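Participant: give me the fold of what follows.
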Amino acid sequence: MAEPADCFDDVLPEALRFRAPAPLVDIGANLTHESFTRDMDAVLQRARAANVGTLIVTGTDLEHAEQAIELARRHPGVYATAGVHPHDASRWDNNMARAMAALYTEPEVVAVGECGLDFNRNFSSPEAQERAFEAQLGLAAESGLPLFIHERDAGKRMHDILHAWRDDISQAVIHCFTADRETLYRYRDLDLHIGLTGWLCDERRGHHLRELVSDIPLDRLMVETDCPYLLPRNLPAKLKGRRHEPALLPWIVHEIAYWRDISEQALAAATTQTATAFFRLPVIKEPQNG
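Facilitator: You can find the predicted model right below:
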């Protein structure tokens, strides 16, 4: 990996102060989580030191979407998504639809979501999840924004719904992909993007992903932390508090590059180019030395 960069406090031990060989985009950072309240500025400084200069902050409901937009307004290189997570799908109604539609006119919002289906926990019923998801697909079609999608244990139903909508929506990414080869190929057939996280770094459940990373076209692959969740389990040092953060994204890139058998430089450059095009971001340039 690239040489570690200077850090701004002692949260990250020296062994975890990575710097990516090319600028990275973290397409899924839950920076509105309460654990980031006390040290947001330091978190963003550590991310920049790690060459993670662009962050997409996930809005999982109306409150958190509004908070994500406010973060994006205050910090250069930060953008927001806005949507209703399937866990909260039962809260979807006409008022929510109008509020979300208004947020999609804000320049800081670059995607509809996090939305989708989660048949693993079913905190909202499958029927409520499908109703809210299809409503958000409609809003994505109207706004022209890409989709930031959550799917767990619902691959077949997700494919069927997206297949019916595919001609009406622009682009879509299955964020934090954890499913099997069959599901991946269904998504490939729909020309969807795939987001990979530190799940691949988990020896208990991530082995199958290591075998699939080469099956994801580079122009459809993006990387994310999903912080503060999914802290990689194979980090070279222990992290006090175990809160994941964007500065650790280079480690995930390191792991993906290893299993894909390409350089970290090539993977970083490709995923950033893909994310920049997907979210319609300003072109990211490596700072010049001297």
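Participant: could you use CA atoms for every contact and neighbour count after this?
Facilitator: OK.
Participant: so where's the longest helix in this structure?
Facilitator: Longest helix in the chain, counting residues (DSSP state H): helix 126-143.
Participant: right, and the helix or strand after that helix?
Facilitator: Downstream of helix 126-143, the next assigned helix or strand under DSSP states H and E is strand 147-152.
Participant: quick one: that following strand to helix 126-143, angle?
Facilitator: Interaxial angle, strand 147-152 versus helix 126-143 (axes from the mean of the first three to the mean of the last three Cα atoms, to 10 degrees): 160 degrees.
Participant: what residues are up against residue 65?
Facilitator: 58, 59, 80, 81, 82, 83 (Cα atoms under 8 Å, 6 or more residues apart in numbering).
Participant: out of the residues you listed, who's nearest residue 213?
Facilitator: Nearest to residue 213 out of the contacts of residue 65 is residue 58 (Cα to Cα; 23.6 Å).
Participant: look at the closest one and say how many residues are nearby.
Facilitator: Residue 58 is flanked by 31 other residues according to other Cα atoms under 10 Å.
Participant: residue 61 now?
Facilitator: Counted with other Cα under 10 Å, residues neighbouring residue 61 total 25.
Participant: is it true that it touches residue 85?
Facilitator: Yes: using Cα atoms under 8 Å, residue 61 is in contact with residue 85, at 6.5 Å.
Participant: compare with the first, here's sequence two:
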Amino acid sequence: MVDPTETSDDFLPEALRFRSPAPLVDIGANLTHESFARDLDAVIARARAANVTGLILTGTDREHAEQAVALARCHAGLYATAGVHPHDASRWDASLQQAMRELHRQPEVVAVGECGLDFNRNFSTPAEQERAFEAQLGLAVECGKPLFIHERDAGKRMRDTLHAGRDDLPGAVIHCFTADRETLYGYRDLDLHIGLTGWICDERRGHHLRELVGEVPRDRLMVETDCPYLLPRNLPAKLKGRRHEPSLLPWIVREIAHWQGVSEVELAQATSQTARAFFRLAETEDPNVAGTFQQEEH
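Facilitator: Just a heads-up that it's a prediction; the model follows:
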């Protein structure tokens, strides 16, 4: 639990106060999670101090998407996605579809999702997941906004589904990619984007990603924390609690840059440029929020 009296400066030990050499966009931050309720302003302030100037808040269901939109309206540089996670696909019906359609019309919403297929846990049946995902593919085509996709142990079915309608989709990113080389190249063939997280910092399960990261085209790569989940396991100091947050994104970028054999500044600039183009964000000229982003007209 985070102490609500904790200040922006106090929460992170000195060794974890990273600052990116170039502005970053965190394309997947679950800031509507209850663990951020008490100190959200401080979390955002720490992100700014770390030069993480763009935050895309993940909407995994109607409630969290609406909360993400509300936050985006209150803070410069924050945006939202709106979708139904495959875990909740059993709830998909005509009413929920219409609610999502209305959310996608909001200017703060820059992508449809988090949606997709998760055949690892199957909290909803595969048939329910496929029905909800295909409906959200249609909504993405309808609103002209890209897809923010969750896929776990469903690579072949995901590729088959996307292949059928890829020409009509405005774009898609596989969020928190953790799969194998065959799946990566299948997504490359579909001209998809790839989101990488602190999974690559995990000595227990991230080794294969270290070998694959150089095979992700630079103009297709974006970075994310997926906070409060996936706290990097190789941080140089202990963090109070186990909650991940956007201010630690520069550490993930450092790790990815190492395995790609490029500088941190080069990777930061490339991933931010890709994210701005993918989500149709433009740099603001407001000097009071320098380095943050605003959404371009569709």
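Participant: still on that earlier bit, tell me the one of the contacts of residue 65 of structure 1 nearest residue 69 of structure 1?
Facilitator: residue 80 (5.5 Å).
Participant: quick check: the aligned residue for the closest one in structure 2?
Facilitator: Residue pairing (TM-score structural alignment): residue 80 of structure 1 is matched to residue 80 of structure 2.
Participant: now the longest strand seen in structure 1 on structure 2. Mean distance?
Facilitator: Secondary structure of structure 1 per DSSP state E: the longest strand is strand 109-118. Here strand 109-118 of structure 1, set against structure 2 after superposition, deviates by a mean of 0.1 Å using mean Cα distance after the TM-score superposition for structure 1.
Participant: so that strand versus helix 126-143, what angle?
Facilitator: Put simply, strand 109-118 of structure 1 runs at 160 degrees to helix 126-143, going by the same axes, to 10 degrees.
Participant: what's in contact with strand 109-118 of structure 1?
Facilitator: Strand 109-118 of structure 1 is touched from outside by 58-60, 69, 79-87, 103-104, 126, 129-130, 133, 136, 139-140, 145-154, 158, 279-280, with contacts defined as Cα under 8 Å, 6+ apart.
Participant: 6 Å instead?
Facilitator: Defining contact as Cα atoms under 6 Å, 6 or more residues apart in numbering, one finds that strand 109-118 of structure 1 is touched by 60, 80-86, 129, 133, 145-152, 279.
Participant: which stretches in structure 2 count as strands?
Facilitator: Secondary structure of structure 2 by DSSP E: the strands cover 24-29, 52-57, 78-82, 109-118, 147-152, 172-174, 193-196, 221-223, 281-283, 293-295.
Participant: make a markdown table out of the ones you listed and add mean neighbour count.
Facilitator: Formatted as a markdown table, these follow (neighbours: other Cα atoms under 10 Å):
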| stretch | mean neighbour count |
| --- | --- |
| strand 24-29 | 29 |
| strand 52-57 | 27 |
| strand 78-82 | 30 |
| strand 109-118 | 28 |
| strand 147-152 | 24 |
| strand 172-174 | 24 |
| strand 193-196 | 25 |
| strand 221-223 | 27 |
| strand 281-283 | 18 |
| strand 293-295 | 20 |
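Participant: so for residue 15 of structure 2, which of these sits nearest?
Facilitator: Of the strands of structure 2, nearest to residue 15 of structure 2 by Cα to Cα is strand 52-57, at 17.3 Å.
Participant: thinking again about what came up before, can you tell me the mean distance of the longest helix of structure 1 from structure 2 after alignment?
Facilitator: Averaged out, helix 126-143 of structure 1 is 0.3 Å away (mean Cα distance after the TM-score superposition for structure 1).
Participant: residue boundaries of the helices in the stretch 151-290 of structure 1?
Facilitator: Using DSSP state H, counting those that start in this stretch, the helices of the stretch 151-290 of structure 1 run over 155-165, 181-189, 207-210, 249-260, 264-279.
Participant: to residue 14 of structure 1, which of these lies closest?
Facilitator: Smallest distance to residue 14 of structure 1 across these (Cα to Cα): 13.5 Å, for helix 249-260.
Participant: tilt between that closest one and strand 52-57?
Facilitator: Taking the same axes, to 10 degrees, helix 249-260 of structure 1 and strand 52-57 form an angle of 100 degrees between their directions.
Participant: give me the contact list for helix 249-260 of structure 1.
Facilitator: Identification of contacts with helix 249-260 of structure 1 by Cα under 6 Å, 6+ apart yields 20, 198, 210, 213, 214, 225, 263, 264.
Participant: just stretch 66-82 of structure 2 next, same as before
Facilitator: Contacts of stretch 66-82 of structure 2 (Cα under 6 Å, 6+ apart): 54-59, 65, 108-113, 292-293.
Participant: widest-spaced pair of those?
Facilitator: 113 and 292 (22.6 Å).
Participant: residues contacting the residue lying closest to residue 229 of structure 2 once chain neighbours are set aside?
Facilitator: Sequence neighbours aside, residue 244 is the residue nearest to residue 229 of structure 2 in space, at 5.8 Å (criterion: Cα to Cα, 6 or more residues apart in numbering). Shown in contact with residue 244 of structure 2 (Cα under 6 Å, 6+ apart): 227, 228, 229, 231.
Participant: same thing with residue 124 of structure 1?
Facilitator: Counted by Cα under 6 Å, 6+ apart, residue 124 of structure 1 has contacts 87, 89, 90.
Participant: I'd like the strands of structure 2 laid out as TSV, including distance to residue 274 of structure 2.
Facilitator: As requested, the strands of structure 2 are exported to TSV (distance: least, Cα to Cα, whole Å):
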stretch	distance to residue 274 of structure 2
strand 24-29	9
strand 52-57	12
strand 78-82	16
strand 109-118	14
strand 147-152	14
strand 172-174	11
strand 193-196	9
strand 221-223	7
strand 281-283	10
strand 293-295	13
